[in-house]
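J.: How does the following fold in three dimensions:
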Amino acid sequence: MTEERKNAENLNPEGEEKRVSPEGGKLEELRELEELKKYVSTLEEKVKKLENLAKVSNERYISLQRELEFVRDRHRRELEEKTLYGIEKFAKDLLEVVDNFERALKHMEGMEGCGEALKGVEMIYSQLKRVLEKHGVVQIEVEKFDHSLCEAVGTVPTDEVEENTILEVVQKGYKLHDRVLRPAKVIVAVPKEEVT
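T.: So this is what the prediction gives:
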């Protein structure tokens, strides 16, 4: 520090030299120290408040990220489901057309003189089945009764085959991908009751 600066610091506002008593200087230092402690304490409180605010904001951010991810996943699943199963009602309605083709083919097989017409109907029926398969509609193939795929419309007591063997398919069942579109209506074998 330069000599002039030292002298300027030792002057009071009137320009007179400050008289500092040894005790007065200590009191002044103690006051400054107390003020600094209060200031530091205030700053520490502000820091704690800001840290808490940052923590709450971070937790909120993480929560919103999770929520956004959940919404994205749900939207993706809904979109996939609509893509896979969006034709479900249409496909169910089309199954009635398939049933009618099968009835017509069965009826025409026994008739004479409709060989060419039968071939034409068979070709259209095959094309319809390919289109359905292309879009995930497939016939349910089961030999044993499975309540998730079949509907028992009748039973026949018999010992000739195992219990729950499907003896007759009354109406074919179909699935759209992995979802049952229409259960197969079947007649199922049940054990004969012993007469005593």
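
J.: rest of the way, CA atoms for contacts and neighbours
T.: Fine.

J.: Would you check how far apart the residue most central in space within the chain and Glu80 are?
T.: Nearest to the centroid of the C-alpha atoms of the chain, with distances taken as CA atoms, centre = their mean, sits Arg74, at 3.9 Å. Taking CA to CA, to the nearest Å as the measure, Arg74 and Glu80 are separated by 10 Å.

J.: Can you show me the helices along this protein?
T.: All helices of the chain, identified by DSSP state H, fall at 3-9, 22-85, 88-109, 115-134.

J.: and of those, who's closest to Leu167?
T.: The minimum distance between Leu167 and these falls on helix 88-109, with 19.4 Å, by CA to CA.

J.: mind checking how far that closest one is from the chain centre?
T.: Taking CA atoms, centre = their mean, to the nearest Å, one finds the center of helix 88-109 at 35 Å from the center of the full chain.

J.: between it and helix 22-85, how big is the angle?
T.: For the pair helix 88-109 and helix 22-85, the angle between their directions (axes from the mean of the first three to the mean of the last three CA atoms, to 10 degrees) equals 20 degrees.

J.: returning to that earlier point: TSV please, covering the helices of the chain and showing distance to Pro157.
T.: Rendered in TSV, the data for the helices of the chain read as follows (distance: least, CA to CA, whole Å):
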stretch	distance to Pro157
helix 3-9	119
helix 22-85	39
helix 88-109	28
helix 115-134	35
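
J.: List just the one of those that sits closest to Asp159.
T.: For the helices of the chain, the distance to Asp159 is smallest for helix 88-109, at 30.7 Å, taking CA to CA.

J.: To check against the first, give me the structure of this:
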Amino acid sequence: MNADNPTPEMDSAAFGASTETAADPAQQLAALEARLVEMSDAYLRAKAEGENIRRRADEDSAKARKFAVEAFAEAMLPVLDSLEAAIARPDATPEQVLEGVHATRRQLVQALERNKVVEINPPAGHKFDPHQHQAISMVPADQEPNTVVMVLQKGFLIADRVLRPALVTVSAPK
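T.: Here you go, the predicted structure:
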């Protein structure tokens, strides 16, 4: 036998059919139809499972978006309580009010830090970073060019992403 000239027996053997089953095409057809039904069922089950996974992921994502602010809101409640307590004391002295404002600010800073909100407050002489700072003006200064001279408004990061850039004045080139 030559591999270039296969015989009919080699063809049927190559496809997994023996000469005995080749004699009964009705049995082959029935077996193939059963296999088709089985594969169709498996496909439909896999497709349904994929759709269920996608639907559950969409629901989880929607819940995460809806309740993402929950921890932050919970951290802000003590700050609100302190402000309401201050309003409830109209007879407080200016010193007491100032002390309460400082305490409330500390609460607010702690609540922000717990929620990964940190301030951007570069010291004078710090290199200007356009990703975290917004230059309002350039002024002549006795320091390196393109460095922060003064912070006009602090900026904030939330989990390493700029929430608000720091507003700064920058030293002009000499």
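
J.: Any idea which of the helices of the first structure gets closest to Lys185 of the first structure?
T.: helix 88-109 (12.9 Å).

J.: If you count contacts, what does the closest one end up packed against?
T.: Helix 88-109 of the first structure makes packing contacts with helix 115-134, strand 179-182 when contacts are defined by 3 or more CA pairs under 8 Å, 6 or more residues apart in numbering; DSSP states H and E.

J.: which other residues reach it?
T.: Under the criterion CA atoms under 8 Å, 6 or more residues apart in numbering, residues Cys114, Leu118, Val121, Glu122, Tyr125, Leu128, Lys129, Leu132, Val137, Leu176, Leu181, Arg182 lie in contact with helix 88-109 of the first structure.

J.: Mind listing what's buried along it?
T.: Residues of helix 88-109 of the first structure classed as buried: Glu88, Ala91, Lys92, Leu95, Val98, Phe101, Leu105, Met108 (neighbour count, 16 or more other CA atoms under 10 Å).

J.: Just the angle for that helix relative to helix 115-134, thanks.
T.: Using the same axes, to 10 degrees, one finds that helix 88-109 of the first structure and helix 115-134 are set 160 degrees apart in direction.

J.: any idea what Glu34 of the first structure aligns with in the second structure?
T.: By TM-score structural alignment, Glu34 of the first structure lines up with nothing in the second structure.

J.: What count of nearby residues applies to Glu34 of the first structure?
T.: Taking other CA atoms under 10 Å as the criterion, the count of residues near Glu34 of the first structure is 12.

J.: One more: Thr147 of the second structure?
T.: For Thr147 of the second structure, the tally of surrounding residues (other CA under 10 Å) stands at 23.

J.: still on that earlier bit, now, among the contacts of helix 88-109 of the first structure, which is nearest to Cys150 of the first structure?
T.: Checking these against Cys150 of the first structure with CA to CA, the nearest one is Arg182 at 8.6 Å.

J.: Just give me the match in the second structure for that closest one.
T.: For Arg182 of the first structure, the aligned residue in the second structure is Arg164 (criterion: TM-score structural alignment).

J.: list the contacts for its match?
T.: Residues in contact with Arg164 of the second structure, defined by CA under 8 Å, 6+ apart, are Gln132, Gly155, Phe156, Leu157.

J.: From the residues you listed, pick the one nearest Glu20 of the second structure.
T.: Leu157 (76.4 Å).

J.: wait, the closest one sits on Glu119?
T.: Yes. With contacts counted by CA atoms under 8 Å, Leu157 of the second structure reaches Glu119, the gap being 6.2 Å.

J.: Map Met40 of the second structure across to the first structure for me.
T.: Slight slip there: residue 40 of the second structure is Ser, not Met. Aligned partner of Ser40 of the second structure by TM-score structural alignment: Val56.

J.: That match: how many residues sit nearby?
T.: Other residues close to Val56 of the first structure by other CA under 10 Å number 12.

J.: What distance do you get for it to Lys49 of the first structure?
T.: In this view, Val56 of the first structure and Lys49 of the first structure are 10 Å apart by CA to CA.
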